[in-house]
Every structure is written in C-alpha cells, then in structure tokens.
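Peer 1: okay, predicted coordinates and the sequence, questions at the end:
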Amino acid sequence: MDSYVPEDAGTKKDLFESAHLAAIALGLRPSARSILSQLVGFFREPINGLYLVWPSNEFLSDRTGLSDRAIRYAIGELIRAGVILARDSANGKRFAVRSKQGQILDAYGFNLSPLLARKDELQARTDAIREFQRARMALFDQITICRRAAQEALYALSALEMSIDTSDLQAEYERLVALSPRRTSSQPVEPVLSLWQSLKTTLEDRYNAACGGKNSRLIENNKDSPDQSCNKRQRDNESEINLPDLCAACPDAFGYVESVGNDRELLSAAAGLRGAIGIHRSAWDEAMEKIGPLRASAAFFVVLEIYSADQSGEMKIKNPGGYFRNYVRMIESGQIDLAEVIRYMRRKKAH
C-alpha cells in the first residue's frame, strides 16, 4: 500500500536532507544509514507522484560493502522505522515497468515518499535531540570546571600548609574522577556534577579557613585601562613581598644561599638555584613575565621550602618544575595570595 505521498514535490536534495535527519532522529544503525543513503542516491524523479527506487541487493552490496544478510536487516530496520515502504513484485524482484517507448510507468522496489513526508517531524525531533545534547555537554563542561578548581585547591592547600591533612579530600577527588562518566556515555550527569560542586565548595572553604577566614581569591575592582591595570597590579603585588618575612618563612630554602640582603640578590639567588631542582628556563621566564621578577623569586623560595621540608617519603612535590609552573599560574589567576601565604608560613615557623 502506497501512502505518505508528500503534498509538495520534493527534490533529491530534500530526500538527502530528510535521510540525514532520520539517521539522527530515529537513531538508525550505521548499516541502515548507509543503505538509506544509497536508496536516496538511486532516486531520479517521481513516478506517478511516488518516490520509487529499485536497486538490487547486489548493487547495494557493491556500494556499501555489506553482506546480503546485513542488507536485509538494514532494509527491515528502515521499514519498521517508517521511512520507506516496500513495493513487492509477484516474483519478489525489483525492477521498473517500462512502456514500448522505454518510459518508466511504474516500479517495484521501495517507496521513499514517507521519508519526505516526515521531514518536518524529523527536523523537530532532531532539534530536540541536539538541544538535549548541548545541555548535556554544558553539564560536562561544569564538571570539568569543578574538577580543575578542586585540583588547584588541593595544590593550594598543600602549598599553604605542609602539615594540613587533605587525604580525605584527595580520596574523594580520586573517587569522583573514577565515577565521572565519559561524554559519549548515556549515564546521568547531574548527580556527579552535584558531588563535584560539593567537593569544590568544601575545598575552597577549607582553604579560606586555613588563611584565617580571609578569602584569598583575586577581586578585580579598578577603572584603569587594561595595560595600566596589569602594570599597576604587578607593582602593587610586588610591593607586598617583604624580604624579612620571606626569609623567616623559608629558612630551609635560604639555607642553600649565603646571604640575601635585597631584592636584586633575591632574584639572583632564585635564578641561580632554579635549575638545581628541575625548574626549566621556560617555566622561569613564564613566571617572570606573568607575576614579575620579585614575586617569581618569592614563589620559587616558597616552593623550595616545601620541597626541602618534605621528609615524609611520600614526596608531595614529585615534579618541582611542574609544581612551580602550576603555582605561578595560580598566583597569576588570584587563586593563591602569595603575600598571605608567606605571612602564614612565617607565623607557623614562629610557633
């Protein structure tokens, strides 16, 4: 029975567009998609208002590389999905009925009219699927943001106070990494996102508490032009670094140098020592550019102090070069207040 005849004649381009929409909206398997594409490609022009095609299985096999059995399964899937109709001849073969002059009068094979008739429906379903996928990808993006924030907070806690116990938070972080679904999976995302947001909040609260209740995130509040703002903020931040406080906060680190009496000697000492613990020249240049020479030098001695004092055997800083590079980026982004860290470490050493 021929039905689903479209009210308006469609072109071959319309058929290809409908086939593409059907593949997405109906979730067709790859084999069915391939066969549908070949059926549309076989089409030439409507016959008596019907979109008829009659390719043999041999033709379809040559074009797709599928076996005869796979072709039959794919055709059955397309018929069940309601995008094509079978037009069987008496002997089960597919062929065109021609006049004596060679004009095609009818054909036995498949009717593609339902595919074209359902184009608007398929478009609506495809749009809904794509919107769902966009919303789902946005949730995965939020998970990525929370995961990175949690990782940076763990680094910050380790740098802020060497004796702080973050084993429970590290274990929860690793559990959530294993629990998080892949973007290609069909598992629900919202429950995992909620857990990541909770961990992120917990880590930030613990970090702020360790800073004495002071939120150490950068607050951007100026009306300078972009270049003036950057230069002014770098000068202001460098003026916050107090050399006596730094020396008191990092006694083990300064034990590697003879004496540091001014900022120039501090910079020279840091530049001379950075290679000894595996900090690459590119990481040092990046630090100088991003946070300024004085803060880069102070950050180096803070990292060296943590690295030197770590005698636990676990080696919290397994890669000093990578740790220093990440530490500098967190200072630049405002996630670590270097001056506050130095004051905190000095107070800890005094007790």
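Peer 2: Great, that's in hand. Numbers count the residues shown, from 1 in each chain.
Peer 1: CA atoms for contacts and neighbours, from now on please.
Peer 2: OK.
Peer 1: how about stretch 193-207: buried residues?
Peer 2: Within stretch 193-207, the residues that count as buried by 16 or more other CA atoms under 10 Å are 193, 195-197, 199-201, 203-204, 206-207.
Peer 1: same question for stretch 165-174.
Peer 2: By 16+ other CA under 10 Å, the buried positions in stretch 165-174 come out as 169, 173.
Peer 1: and stretch 140-150, by the same measure?
Peer 2: So for stretch 140-150, counting by 16+ other CA under 10 Å, buried means 140, 142-143, 146-147, 149-150.
Peer 1: who's in contact with residue 254?
Peer 2: 247, 301 (CA atoms under 8 Å, 6 or more residues apart in numbering).
Peer 1: got CSV for the buried residues of stretch 140-150, with secondary structure and distance to residue 297 too?
Peer 2: Formatted as CSV, the buried residues of stretch 140-150 follow (DSSP: H, G, I helix; E, B strand; the rest coil; distance: CA to CA, whole Å):
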residue, secondary structure, distance to residue 297
140, helix, 38
142, helix, 34
143, helix, 34
146, helix, 30
147, helix, 29
149, helix, 25
150, helix, 26
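Peer 1: quick check, nearest of those residues to residue 55?
Peer 2: Nearest to residue 55 among those, counting by CA to CA, is residue 140 at 44.2 Å.
Peer 1: contacting residues around the closest one?
Peer 2: Residue 140 makes contact with 183, 189, 193 under the criterion CA under 8 Å, 6+ apart.
Peer 1: a markdown table please, covering those residues and showing secondary structure.
Peer 2: Shown next, in a markdown table, are the contacts of residue 140 (DSSP: H, G, I helix; E, B strand; the rest coil):
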| residue | secondary structure |
| --- | --- |
| 183 | coil |
| 189 | coil |
| 193 | helix |
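Peer 1: nearest to residue 163, of those?
Peer 2: Relative to residue 163, the closest of the contacts of residue 140 is residue 193; by CA to CA it sits at 29.9 Å.
Peer 1: which ones are touching that closest one?
Peer 2: The contact partners of residue 193, by CA under 8 Å, 6+ apart, come to 139-140, 142-143.
Peer 1: how close does it get to residue 284?
Peer 2: 36 Å (CA to CA, to the nearest Å).
Peer 1: ok, structure two:
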Amino acid sequence: MQTGNVTTPFGRRSVKFALVKSQLDMKEGRAHQAIPKWKVFRDICEARGILGLHDRALAVLDALLSFYPEAELSNERSLVVFPSNAQLSLRAHGISGTTLRRHLAALIDAGVIHRHDSPNGKRYAHRGKTGEIEKAFGFSLAPLVFRAGEFAHLAQSVAEERRLYKRTKEALTICRRDVRKLISAAVEEGIDGDWEGIEGQYIGLLVRLGRSPAHQVMAAVLEDLEMLREEIVNLLEIHLKTEKINGNDIQNGCHKQNSNTESIHELEPSSENEQDETSTHEPKRMVEPTKAFPLGMVLKACPQIVDYASGGAVSNWREMMSAAVVVRSMLGVSPSAYQEASDTLGPENAATAIACILERAGHINSAGGYLRDLTRKAARGEFSLGPMLMALMRANTVSARKSA
C-alpha cells in the first residue's frame, strides 16, 4: 500500500503548490474506500468541460485505467500504474508521443492523476517474494478515489444543466413559432395594432441569441419572448371581445326590428314570380357564398352607405355590415330577407347588395322584394354583384365629370 507521502516530479518539471495541497488533502481523507473505476471514469467524461479536458485526454485516462487490474479502485492496494509511453500510446489509439505527454500533463493539472516519479524518472515497480507490488513509480490514480464524490457531483450538475438547456431551447423554439405566426395572422386579418413595432421587437430578441447562445442568454431571451407573446395574445383577445360585442349589437338590432309585429317593413310586397315560386314549395338549392369584393371597390361604387356608418366612416367589413343593418331597416327590408341573402351570398356580399340597393333606391319599388329576387337568382347561379358594382362605379364617374 502506498504511504501517501508528498512527491515531486522528476527532472526539470517544477512542482506547483496546488499539487502539494491536493496530496496533503488526500492524506487527511478517508483511509479505506473502494470506487468502481469505470463509474468514476464516466463521471469525469461527463464533467470534462468543467475540468478542462479534451477527448484525447480522456482516451489517455482510459488507457491508464486499463493497466489497473481490478474493477474497483481501492486504497487497500497500490494505485500507481507504470506503463511505458509506447504501451500507453498503443492503448490510447496510437496517439503520438508529443500528444500523449501533453494530455498526461492536462490530466495532472486537472487533478485527475498524480505523478509518482522514480529517482531516474523511469516507471517500474518493486515486488515482494509473493509477487505483490511493494513500491511502484508511475502515475497515481489515488485522486480518482479521493475526488470520486466531487466528480459525481460535477457530472450530475452537467447533466442537469444539459437538461435545462434542452428544455429552454424547446420552449424558445415554441415561443418563437407562436410569436411569428401570431404576428402574421394579425397582419393578414387586418387587426389593429402596432405590428411593425412588435415585429421589430421580435427581430431584436432573435439577434441577441447569436449563433451559439449560452443557457443564460437563452433563458433571458425566452423570458422577453414570453412577455411579447402575452402582449400579442392580449391584443388579439381585445379584438375578439370587441368583435363579439359588435356582433351582439348587430343581432340585438335585428331582434328589435322583429319585435314590432305590426311593422309594414316585415310585409314588403313581393313580385308575382316570388309568390308563384313560394307556392310550389320547391326545396332550396344550397350554394357556396362567393368571395367578397374589395371593400374599397364597394365604397367607390356605393358611397352613400358611409352616411349610415357609426362615426361617418367605414374602414373595415365589420363597420360595413353594421351600416348595412341600419340601411336594411330604413329601406324596409325584413330581417328574414336579409338573413336569406347573407346565407346565400355571404355576410359581406349581402351588405354590398344593400349598399347597391341604397344607391338605386329611387328606381326600386320594393327593396325587400328586389333583394329576395337577387338572392334567388344568385342561388341559381344567374346573378353576380360584379356587373352591378361596375355599373354603379361608371355612373358615379359620369356624375363626377358632369358636376366638374
């Protein structure tokens, strides 16, 4: 068994106080302990970044451990191994002598092994009559026994750090995806908000990440991204609540119109054709509502509906449909006729049809009957709002030229 005395390196190599201190610490440590050598080796591999060791140094340590005959490192036995450089190089996958010496020095500086040099610097052992090693000179593996708990703790901390890094990276990826897609959806839907400014904040956070961000940087950016995502969600939630309130207002408006059972607007006159078709009780053919025309085009063809909008302006389809409800009531179109038009043409096109009827109100005897007639023709594929809008746009252009 080794005495554990402080030893110094052979030749020109100087001794460092850290080496002396570690050897003294081992003398004061536990006297009897057995550690599985490959368990401590795996811990060192896990903590190699903290210890400042490279893969080649670990290959050299693996070679050194292979010269220790037992599966467990024990203070009860000699912990000094004494292979030659040629033998070490062979077991370390054939690395060169210069590389071998450099990584042996790295293992010593990291406190993983100690030198236990002979008087002439050679590595050998004195054996007793029974063949047992009495004294050996080479590399001492005693630090592996003494620091086994420390290496295990370092390995656990590295594994935990890697786990947290992976979780943070996953959360960051999801948050980046959420923010990117929520911004795109808000812009595509035309929802009110400073989306250009929010986009700038998003890009600025991504710039902070760089190419290989540390865990602390990723965690800080993730926190800021989560706050940005929450801000976006709040804006979308406010929009949805506003849209719901406006939708309820429209429904309540229609209900108020229906509540007056004696209103002559509920009984608008229908054409003879309508009465004949109604009497046949033919089943209605379901058609897919056509795509809405651009709002700017509709307002250019039907400018009068703006006068019935809340605030005297129409900036989106929600305001357009709210104005159409008011005009519907004014023209005497029943809610059932307007609902049927909405089901057949689509809500936006139904509002557009009301705006067109308003422009031609002086030439239409029954706005409700006219709307029902347009709805039936549209259901049969015999009517489109496009020609009507174009005709109104041309008429407005001629009127503007004459007035000029």
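Peer 2: Arrived safely. If you're wondering where the values come from, they're calculated on a predicted model, not measured in any experiment.
Peer 1: that older thread, over in structure 2, see which of the contacts of residue 193 of structure 1 survive.
Peer 2: Using both residues aligned by TM-score structural alignment, their matches' CA atoms under 8 Å, structure 2 keeps these contacts from the contacts of residue 193 of structure 1: 139, 142-143.
Peer 1: output the residues you listed in CSV; the columns should cover distance to residue 5 of structure 1.
Peer 2: Shown next, in CSV, are those (distance: CA to CA, whole Å):
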residue, distance to residue 5 of structure 1
139, 42
142, 46
143, 47
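Peer 1: list just the nearest of these to residue 53 of structure 1.
Peer 2: Lowest distance from residue 53 of structure 1 to these (CA to CA) belongs to residue 139, with 44.1 Å.
Peer 1: which stretch of structure 2 lines up against the helix or strand that contains that closest one?
Peer 2: Assigned by DSSP states H and E, residue 139 of structure 1 belongs to helix 119-160. Using TM-score structural alignment, helix 119-160 of structure 1 corresponds to residues 148-189 of structure 2.
Peer 1: now that stretch, how far from the centre of its chain.
Peer 2: Offset of stretch 148-189 of structure 2 from its chain centre (CA atoms, centre = their mean, to the nearest Å): 9 Å.
Peer 1: coming back round to it: can I get the contacts of residue 140 of structure 1 in a markdown table including distance to residue 174 of structure 1?
Peer 2: A markdown table is the format used below for those (distance: CA to CA, whole Å):
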| residue | distance to residue 174 of structure 1 |
| --- | --- |
| 183 | 18 |
| 189 | 17 |
| 193 | 14 |
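Peer 1: out of those residues, which are shared with structure 2?
Peer 2: Checked against structure 2 using both residues aligned by TM-score structural alignment, their matches' CA under 8 Å, the contacts of residue 140 of structure 1 keep these contacts: residue 189.
Peer 1: which one of the contacts of residue 140 of structure 1 is nearest residue 97 of structure 1?
Peer 2: Of those, the one sitting nearest to residue 97 of structure 1 (CA to CA) turns out to be residue 183, at 50.7 Å.
Peer 1: spit out the contact partners of that closest one.
Peer 2: Counting by CA under 8 Å, 6+ apart, residue 183 of structure 1 makes contact with 137, 140.
Peer 1: the same query, at a cut-off of 7 Å, please.
Peer 2: Counting by CA atoms under 7 Å, 6 or more residues apart in numbering, residue 183 of structure 1 touches residue 140.
Peer 1: how about stretch 231-238 of structure 1, aligned to which bit of structure 2?
Peer 2: Across structure 2, nothing matches stretch 231-238 of structure 1 (TM-score structural alignment).
Peer 1: mean per-residue distance, the match of helix 119-160 of structure 1 to structure 1?
Peer 2: By mean CA distance after the TM-score superposition for structure 1, the fitted stretch 148-189 of structure 2 averages 2.1 Å away from its aligned residues in structure 1.
Peer 1: mean per-residue distance, the longest strand that structure 1 contains to structure 2?
Peer 2: For structure 1, the longest strand by residue count, based on DSSP state E, is strand 104-111. Compared with structure 2 after fitting, strand 104-111 of structure 1 deviates on average by 1.8 Å (mean CA distance after the TM-score superposition for structure 1).
Peer 1: for that strand, which helices and strands make contact with it?
Peer 2: With contacts taken as 3 or more CA pairs under 7 Å, 6 or more residues apart in numbering; DSSP states H and E, strand 104-111 of structure 1 sits against strand 52-53, strand 85-87, strand 95-98.
Peer 1: now the element after that strand, going C-ward?
Peer 2: With elements assigned by DSSP H and E, the helix or strand that comes after strand 104-111 of structure 1 is helix 113-117.
Peer 1: tell me what that following helix is packed against?
Peer 2: Helices and strands touching helix 113-117 of structure 1, as assessed by 3+ CA pairs under 7 Å, 6+ apart, comprise helix 12-25.
Peer 1: and for the helix it packs on, what's in contact with it?
Peer 2: With contacts defined as CA under 7 Å, 6+ apart, helix 12-25 of structure 1 is touched by 33, 36-37, 40, 115-116, 119, 122-123, 125-126.
Peer 1: kindly report the same for stretch 100-116 of structure 1.
Peer 2: Contacts of stretch 100-116 of structure 1 (CA under 7 Å, 6+ apart): 4-6, 15, 18, 47, 50-54, 82-89, 94-99.
Peer 1: break down the stretch 151-300 of structure 2 into its helices, ranges please.
Peer 2: Per DSSP state H, counting those that start in this stretch, the stretch 151-300 of structure 2 carries helices over the ranges 195-209, 215-259, 272-280, 295-301.
Peer 1: what residues of the third one count as buried?
Peer 2: When you say that, I think you mean helix 272-280 of structure 2. Within helix 272-280 of structure 2, no residue counts as buried by 16+ other CA under 10 Å.
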